[in-house]
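Asker: I would like the atomic coordinates for the input below:
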Amino acid sequence: MLYFAAILLKTWIGFVFLSCRKIVVGQPHADMMQNTKDTFILTMWHRNLLMAPKTLVSSKSYASLSSNHPDSKIGIIYARLTGATPVIGSGTGSASKRPIKNKNGAAAFRSLIRHLNNHICVWLTADIPPGPSCECGQGIIALARFSQKPIMPTAIRTQNEIIVEKAWDKFIIPKPFGKLVIAYGEPIHVPRHADDEMIETYRLKLEKNLNELHEKAESLLKG
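Answerer: Predicted coordinates:
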């Protein structure tokens, strides 16, 4: 049943993508990803998760970080159907009021590093359940620091969307037709010697860049 649902989801997203008129922002950054021989970390806000595979450049292989929560099983199957290798594990957003459980975060982090060092790019969300939404976690900054791979901020929005207001991230379900904007930001390189203060600076920089990409996409959709 979950596999069938994931196939339907992939089919729906493909239909949405094909039916929309595309606008790409930051094409030089996309071209850089396409042409580089090195790997990178592609990220977006969690609310963009369904359309995330459509931001991936076709010349690369990818691993994706998937939560080990039971509700994420369909997402793991969906990732495999889109050609990504799921890595199971996650962190915990600062909005959580429950005791932090072992989410296999350390093992997942090591696995992502291995993928990045073996010609496989990584894509993951910058904010972490249960939120706050659009608040960048430190994990992605640490991943960039230890791997010495750049972070590529991205956003993808459609003109016709259903926004799940009750979801912690105001999750987006895209609908077909109209315009679709894919926005790529400038790569962010985190120095290996970055201390806690610098890590926070880069965390805020990535957060700002992702929000600006979303604002740019929304502006183009309204224009």
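Asker: Going by C-alpha atoms from here, please, whenever you check contacts or count neighbours.
Answerer: Will do.
Asker: got a list of what I41 touches?
Answerer: 121-124, 144, 149-152 (Cα atoms under 8 Å, 6 or more residues apart in numbering).
Asker: Quick one: mark the members of those residues that sit in strands.
Answerer: Within the contacts of I41, residues falling in strands by DSSP state E are 121-124, 151-152.
Asker: Am I right that G83 is in contact with K60?
Answerer: No. Between G83 and K60 there is no contact, the gap being 10.3 Å when judged by Cα atoms under 8 Å.
Asker: Mind listing residues that contact stretch 14-25?
Answerer: Counting by Cα under 8 Å, 6+ apart, 54, 158, 174-184 sit against stretch 14-25.
Asker: Now the second one, please; I'll put the structures next to each other:
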Amino acid sequence: MKHFFRTVAKVTVPPLLYVLMRIIWFSTSKKFHFISPVGEEQHVCVCWHGELFMSPQAYREIHKKQLASAIISSHFDGSLIAGTLKYLHIRPLRGSTKRGARQVLLQAFKSIKAGEEVLITPDGPRGPRHSMSDGAVGIALKSGLPIFIMNFMAENYWQLKSWDRFVIPKPFSKVDFYLQSISLEGMDFEEAKAFLSERMLEHTILQ
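Answerer: A predicted model of the protein is given here:
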């Protein structure tokens, strides 16, 4: 019975979630703050797991036609996220940099070689919230690509009691997006992780 309900959810939830995301997107007042220029060059793209409701939409607003894939966990909730992101033309790479890391990283580098941008939530798939896993930094250092950071802060919002404190802006509220491109060139691994974490925490909802 559990398998049946999950199968049904995989079909029905993503389109409903996508419609809800677009309703919120078009009903909010959005302002884009480019902390540093984000050009058309290829990036590794990151946002916090709790910001997945809006950040992929902001990504598509900035990079409308860029080929893209996203590292998404192989868990059931990851299936729902993967199904939803397909509507934004973001191809799922199933796995995580914590579980099945080798396979998903190989997929990521193949995607980059094919010209895609790879989207990652550094604290996904299960947290802790706002922690920095190795994946995004490792891919950026190995590929030599800059990192496109996407954050947002909403004037009025709902916040779920999930581990990631998932944020959903309320309709007709103001949403500020903070976008920046950073380079990790010349940094060692731990220095790069600390630097990326610091920059990602500058413009996010912390409570």
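Asker: State the number of residues packed around the closest residue to I35 of the second structure other than its chain neighbours.
Answerer: Nearest residue to I35 of the second structure in three dimensions, chain neighbours excluded: Q180, at 5.1 Å (Cα to Cα, 6 or more residues apart in numbering). Per other Cα atoms under 10 Å, the neighbour tally for Q180 of the second structure reads 18.
Asker: What does Q180 of the second structure correspond to in the first structure?
Answerer: Mapped onto the first structure by TM-score structural alignment, Q180 of the second structure lines up with G185.
Asker: quick one: contacts for its match?
Answerer: G185 of the first structure touches 26, 29, 152-154, 209-210, 213, counting by Cα under 8 Å, 6+ apart.
Asker: Quick one: mark the members of these that sit in strands.
Answerer: Counting by DSSP E, the contacts of G185 of the first structure contribute 152-154 to strands.
Asker: Would you mind listing which of the contacts of stretch 14-25 of the first structure are buried?
Answerer: Buried members of the contacts of stretch 14-25 of the first structure, scored by 16 or more other Cα atoms under 10 Å, are 158, 174-177, 179-184.
Asker: Any chance of TSV for these, columns distance to K205 of the first structure and secondary structure?
Answerer: Formatted as TSV, these follow (distance: Cα to Cα, whole Å; DSSP: H, G, I helix; E, B strand; the rest coil):
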residue	distance to K205 of the first structure	secondary structure
T158	25	strand
P174	27	strand
K175	31	coil
P176	32	coil
F177	33	coil
K179	28	strand
L180	25	strand
V181	22	strand
I182	20	strand
A183	16	strand
Y184	15	strand
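Asker: what about the residue nearest the centre of the second structure, distance to M150 of the second structure?
Answerer: Closest to where the C-alpha atoms of the second structure average out (Cα atoms, centre = their mean) is C47, at 4.2 Å. Separation of C47 of the second structure from M150 of the second structure (Cα to Cα, to the nearest Å): 5 Å.
Asker: residues shared between the contacts of these two?
Answerer: Listed contacts common to C47 of the second structure and M150 are 55, 200; contacts here mean Cα under 8 Å, 6+ apart.
Asker: would you list every one of the helices in the second structure?
Answerer: Remark: helices assigned in the second structure by DSSP state H are 2-27, 55-62, 76-85, 101-113, 135-143, 189-200.
Asker: Any chance of JSON lines for these, columns distance to D164 of the second structure?
Answerer: JSON lines is the format used below for the helices of the second structure (distance: least, Cα to Cα, whole Å):
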{"stretch": "helix 2-27", "distance to D164 of the second structure": "18"}
{"stretch": "helix 55-62", "distance to D164 of the second structure": "14"}
{"stretch": "helix 76-85", "distance to D164 of the second structure": "13"}
{"stretch": "helix 101-113", "distance to D164 of the second structure": "21"}
{"stretch": "helix 135-143", "distance to D164 of the second structure": "18"}
{"stretch": "helix 189-200", "distance to D164 of the second structure": "15"}
